[in-house]
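Undergrad: After the sequence you'll find the predicted model.
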Amino acid sequence: MGLKSTLPSLIFGNNEAVYHSDSKIYSHQIAKVVPSLQQFSALGNPKNFESKTFFLKLNQLRLIASVATPVFVDTTDFKEINLMIPFVGDNDTLLDAKVYHWQQNGYAILMPNIARSGTSSTRSLLTVDLNPQIIFQTAVSMLGFQNVTMNDLRLYEPRLIPLTYGDISFDLMVRKLCHYIDFVRTTPDMLENLRIDEQFYRLIVMMLIPHKFFTNLTPQTITHYDGRSIVQTLMDYVHETDYQFRTIGDLERFTGLSTRSLQIAFQKQLGITPTQWLRKQNFLNAKRMFETGQGVSVTQVAIECGYTNFSLFAKYYKELFDELPSQTLKNIRRN
C-alpha cells in the first residue's frame, strides 16, 4: 500500500488486511464471494480508489471489517441477513423502494436478504452476517420464552438501528469487542475462552430490541434531521426502531424542541396536535399487541398502554379502528 493512503483504519485486522487500489479488480474478487453483485464502482476519480478488507470467522459468527473510498454498490437478492455498523462515513442504501441514511455515531442498518443498492462516502464498516436462529436462541436465553418472539426481532424487515439508546452507547460496546478481537485474534484459545462470538450475539440482540432491556430509557436526542422534517424524523424513527414515545416530554427530549414548536410542526404537516399523534401511536401499538399475541386480554393491553379507565380505552380504540378492542381480539382468536 502506498504511503499516501488516507484510508481510515479498520476496526480490527488493519495490519493484515487485503488492500486494493483498482476498483475493477476488487469488484471481480467481491463477485466471487457475493454472486448477487451487479455493480461495484468507485465514485469520483477511479484512480483515487482504495479499500482494505479483513474477514474473521468465530464459530458461527462471520465478521467483515472494511474501509473504502466513496463507492456505488448494487446487488440482487442477498443470501445473508447483514447488520452493518459504521465507524466512519455516511451511507445511503435503497431497500424495498425506500432510502435509508445511516452514518457514524448515528445508526447502523439491518439489511435482510433482499436486493440492495447505495452509495457511501469514505467509510469504515463492520459487517456482521446474522444467523436468525442463533439470534432468536440468544434472545430467549437473555429474556425467556415468555418475553420475546421471533417477530420482536424483526430480522426480515429493513430498518435503522440506533447506535445510542438513552445513556447506552452500542457504538462504544462494539468498539470494545473489536478491540478484544484485535488483541487476541492470533491466539485462538483466548478467542475461544473469551467467547467473543457469544458476546457479539448478546450485544446484537440488545441493539435489535433495546426497549426490552432498557425500559426506563429514551433514545438519544436527535439534533439534525438529514433534510427531513421534524415530524417525518419522528415517524421514521418509530417505524424503524419500534420505539414508543409516551409523553410530550419524550418528544421534547428527542427533538430538543419546545412543546409550542412541536405543536406548530405537527399542525403544519399532519393537521393534528402532538398529543393526538401520541395517542394514535399508543393505540397502533395496542393493536399490534393483539395481533402478535403479546396481549392476552383487553385489560392487560389497556394497562400496558397506560389506561386504567377501560371504557375510555375502548372508546378511543373504536374511534381509530371502528371496532372495540374486544372484537379485534375475538377476530384474531377466530382466525
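TA: Great, that's in hand. What you see is a predicted model; the values in this text were computed from it and never measured. Numbering: from 1, shown residues only.
Undergrad: going forward, measure contacts between C-alpha atoms and count neighbours the same way
TA: OK.
Undergrad: how far out from the middle of the chain is the host helix or strand of Met142?
TA: In the assignment (DSSP states H and E), Met142 maps to helix 132-143. Helix 132-143 sits 17 Å away from the centroid of its parent chain (Cα atoms, centre = their mean, to the nearest Å).
Undergrad: Kindly report the same for stretch 202-210.
TA: Using Cα atoms, centre = their mean, the offset of stretch 202-210 from its chain centre is 10 Å.
Undergrad: Could you report the separation of the spatially most central residue of the chain from Leu155?
TA: For the chain, Ile161 is the residue whose C-alpha lies nearest the centre (Cα atoms, centre = their mean; 2.0 Å). For Ile161, the distance to Leu155 (Cα to Cα, to the nearest Å) stands at 12 Å.
Undergrad: what does Tyr237 give?
TA: Per Cα to Cα, Tyr237 is found 17 Å from Leu155.
Undergrad: So between those two, which is more surrounded?
TA: Regarding Tyr237 and Leu155, a neighbour count based on other Cα atoms under 10 Å identifies Leu155 as having more, with 22 against 18.
Undergrad: what about that one, which SS state?
TA: Secondary structure for Leu155, judged by DSSP: H, G, I helix; E, B strand; the rest coil, is coil.
Undergrad: Check it against this one:
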Amino acid sequence: MAINEKPDTLPPLVFGDARTPVSNDISEYVQRVARVLTGLEYYECLGSPTQFQSKSFAVDINGLRLVANANTPVTAKVGDSSDTTLMVPFQGRNISTVGPAALDWDANESAVLIPCVAREGHCTTRSNLNIDIDPRRLRRTAAAMLGREPDRVIDLGIDRPRRVALNQGPVSFTRLLSHYCGAIDALLEAPAALDASGIDEAIYRTLAMMFRPDLFIVEAVPSLRDRSGKEGAIDRLCEALRTSLDQRHTLTDLEERSGYSARNLQYLFRKRFGLSPLEWLREQRLQAARQRLLAGDYTTLGGLAYACGFTTASQFSTAYKTRFGETPGRRPGQRHRIKPCGDARLAAVDSPSRVLRSEGLAPTRESSPRVKNQESGERARRPLPGG
C-alpha cells in the first residue's frame, strides 16, 4: 500500500483534544512518544519538517494505559518492547512491518496487535488509539465472561502480531471504543470518577470479544444445565457482597465469585430479584445506608457514603434521593413511603397516625368530639378579653 506523504488537516484526538495544543516540533513530540512507547529507536516525519503537526494525550485508568495520538505522516521504528499494544485507527492508513510480514491497518476496517516485538511502520495523517494490554488481566476477564475458572487457559491469540477486525457481524468495535473515549473525555476533570466508572473493565471485555469473536459473538453461552453442580452459588455471592459493600465490585468479580457468566448472572438475578446484579448491589448499598441513618450509626454523611461503597458523598445523596424520595440529611426517624425497586415488593411504611390508631392510642372522631354549649347547642367559644 502506498502512503500519501502529503500532510492533511490534523484530525482530532479521540479524547483530550480540547486540552492538548498542536505541536510543530518533531523533536519535542518524539520525547513525548518515548515516554509512553518503550523501545522507540527513531521517529521521523515524512515530507517537510515545517509542515509537521502532532497531538497526543495519555490516561491511566486503574492500570490500563490509553494513548490518543494524531499526527501528519511519519515513519518510526521500535525495538523489542515489554508492552503488548493494540493500535486502533480512527482516521488514516498505516503499515506496520514485523519481521517479513507487512500488516496494513485502516480506519473502520482493522486494528493491529503488536506483542512485545520489534517493528517498523509509516502512516498517512492519522488519529489513533493505542491500548497497552495486560495479558493476564485480559485472560482473567475472558475466563469470567465465559463462566470458566480464572486459571483456565484461554487462547486469545495475543502472543503474535496480527490484524484484528473492527467489525464482526452487527458489532462495530470502532463505535464501542469511540463511546468509551467519549466517556473518558467527559471525566478527565474528575480522576476519581474516571477510576470508578468501570471504563477499564468495559474496554477489557471489548478486547476479549475482538480477539475471539467466535467465543463471544457467534458461539452460544453455555447452558444453565452445565452449572447444576453449583447450587447455592447465587446465595453465597449475595452474602459475600453484603459483607463487603465498602469495596468496588465489577461484573467480572461477580462472575469469578459465582462461577456464572455475565449473561447467566443477568438472567438469574432478574428472575429472582427483578434486578440486574449491579442494580441489586446498589440496592443493598442504599438499604444498608438507610438502616445506619435511621439508627444514627454514622459520624458524617461522607463517611457513611464511603462505608457503603459510594465514591463520593454527592453520588450517594443523588442515589439516595432517587431511591427514597428524600435526601439522606433528612432527620432520621421521619416516616414516608418508599418506592418499590424492580419486582422486589417493599411495603410502604405506615405513617405515625396510622400506627397510633392501630394501637388504640390516637384520638378518633368519637372519642374527642367538639365541645358544645350544653344550653344553646352552639360551639363553646373562649371569651374575648374584656368580653
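TA: That came through fine. Just so you know, these numbers come straight off a predicted model, no measurement behind them.
Undergrad: Give me the TM-score for this pair.
TA: The TM-score (TM-score structural alignment, normalised by the length of structure 1) is 0.60; 214 aligned residues with a Cα RMSD of 2.2 Å.
Undergrad: rewinding a little: how much does the helix holding Met142 of structure 1 stray from structure 2?
TA: With mean Cα distance after the TM-score superposition for structure 1, helix 132-143 of structure 1 departs from structure 2 by a mean of 0.5 Å once superposed.
Undergrad: Next: stretch 171-181 of structure 1.
TA: Average distance, stretch 171-181 of structure 1 versus aligned residues of structure 2 after superposition (mean Cα distance after the TM-score superposition for structure 1): 0.7 Å.
Undergrad: mind listing the strands for the stretch 101-250 of structure 1?
TA: Secondary structure of the stretch 101-250 of structure 1, counting by DSSP state E, counting those that start in this stretch: strands at 107-111, 116-120, 123-130, 159-162, 164-165, 168-169.
Undergrad: Show me what the last one is in contact with.
TA: Okay, so that is strand 168-169 of structure 1. For strand 168-169 of structure 1, the external contacting residues (Cα atoms under 8 Å, 6 or more residues apart in numbering) are Leu163.
Undergrad: what stretch of structure 2 does it fall on?
TA: Under TM-score structural alignment, the match for strand 168-169 of structure 1 in structure 2 covers residues 171-172.
Undergrad: repeat for the first one
TA: The aligned range for strand 107-111 of structure 1 in structure 2 is 110-114, by TM-score structural alignment.
Undergrad: mean shift between the matching stretch and structure 1?
TA: After superposition onto structure 1, stretch 110-114 of structure 2 sits on average 0.5 Å from its aligned residues (mean Cα distance after the TM-score superposition for structure 1).
Undergrad: Return the set of buried residues in the helix or strand hosting Leu281 of structure 2.
TA: According to DSSP H and E, Leu281 of structure 2 maps onto helix 277-295. Residues of helix 277-295 of structure 2 classed as buried: 277, 279-290, 293-294 (neighbour count, 16 or more other Cα atoms under 10 Å).
Undergrad: pretty sure Asn62 of structure 2 is touching Asp195, no?
TA: Yes: proximity of Asn62 of structure 2 to Asp195 meets the contact threshold set by Cα atoms under 8 Å, at 6.0 Å.
Undergrad: ok, these two, which is more surrounded?
TA: Between Asn62 of structure 2 and Asp195, counting by other Cα under 10 Å, Asp195 is the more crowded of the two (17 against 13).
Undergrad: Under the alignment, what does the more buried one map to in structure 1?
TA: Match for Asp195 of structure 2 (TM-score structural alignment): Glu192.
Undergrad: one step back: tabulate the strands of the stretch 101-250 of structure 1 in TSV, adding columns for distance to Thr275 of structure 1.
TA: TSV is the format used below for the strands of the stretch 101-250 of structure 1 (distance: least, Cα to Cα, whole Å):
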stretch	distance to Thr275 of structure 1
strand 107-111	27
strand 116-120	37
strand 123-130	38
strand 159-162	25
strand 164-165	23
strand 168-169	28
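Undergrad: quick one: which of those is nearest Gln327 of structure 1?
TA: With Cα to Cα, the closest approach to Gln327 of structure 1 among the strands of the stretch 101-250 of structure 1 belongs to strand 159-162: 31.5 Å.
Undergrad: which helices and strands does that closest one pack with?
TA: Packed against strand 159-162 of structure 1 by the contact rule (3 or more Cα pairs under 8 Å, 6 or more residues apart in numbering; DSSP states H and E) you find strand 98-103, strand 107-111, helix 196-208, helix 230-241.
Undergrad: Distance to Asp74 of structure 1 added to these, as a markdown table?
TA: Output for these, formatted as a markdown table (distance: least, Cα to Cα, whole Å):
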| stretch | distance to Asp74 of structure 1 |
| --- | --- |
| strand 98-103 | 13 |
| strand 107-111 | 13 |
| helix 196-208 | 25 |
| helix 230-241 | 22 |
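Undergrad: State the distance from Leu138 of structure 2 to Val33 of structure 2.
TA: For Leu138 of structure 2, the distance to Val33 of structure 2 (Cα to Cα) stands at 25 Å.
Undergrad: more neighbours, those two?
TA: Applying other Cα under 10 Å to Leu138 of structure 2 and Val33 shows that Leu138 carries more neighbours, namely 21 against 16.
Undergrad: That one -> structure 1?
TA: Structural correspondence for Leu138 of structure 2 with respect to structure 1 (TM-score structural alignment): Ile135.
Undergrad: Contacts only, for that match.
TA: Residues in contact with Ile135 of structure 1 (Cα under 8 Å, 6+ apart) are Tyr201, Ile204, Val205.
Undergrad: need the contact list for the alignment partner in structure 2 of the last one.
TA: To tie it back to what came earlier, the one meant is Val205 of structure 1. Using TM-score structural alignment, the equivalent of Val205 of structure 1 in structure 2 is Ala208. Shown in contact with Ala208 of structure 2 (Cα under 8 Å, 6+ apart): Leu138, Arg139, Thr141, Ala142, Leu156.
Undergrad: Now for the residue of structure 1 positioned farthest from its centre, which secondary structure element holds it?
TA: Farthest-out residue of structure 1 from its mean C-alpha position, per Cα atoms, centre = their mean: Ser311, at 36.8 Å. Ser311 of structure 1 belongs to helix 310-321 when elements are defined using DSSP H and E.
Undergrad: Identify the residue range in structure 2 corresponding to that helix.
TA: Aligned using TM-score structural alignment, helix 310-321 of structure 1 spans no residues in structure 2.
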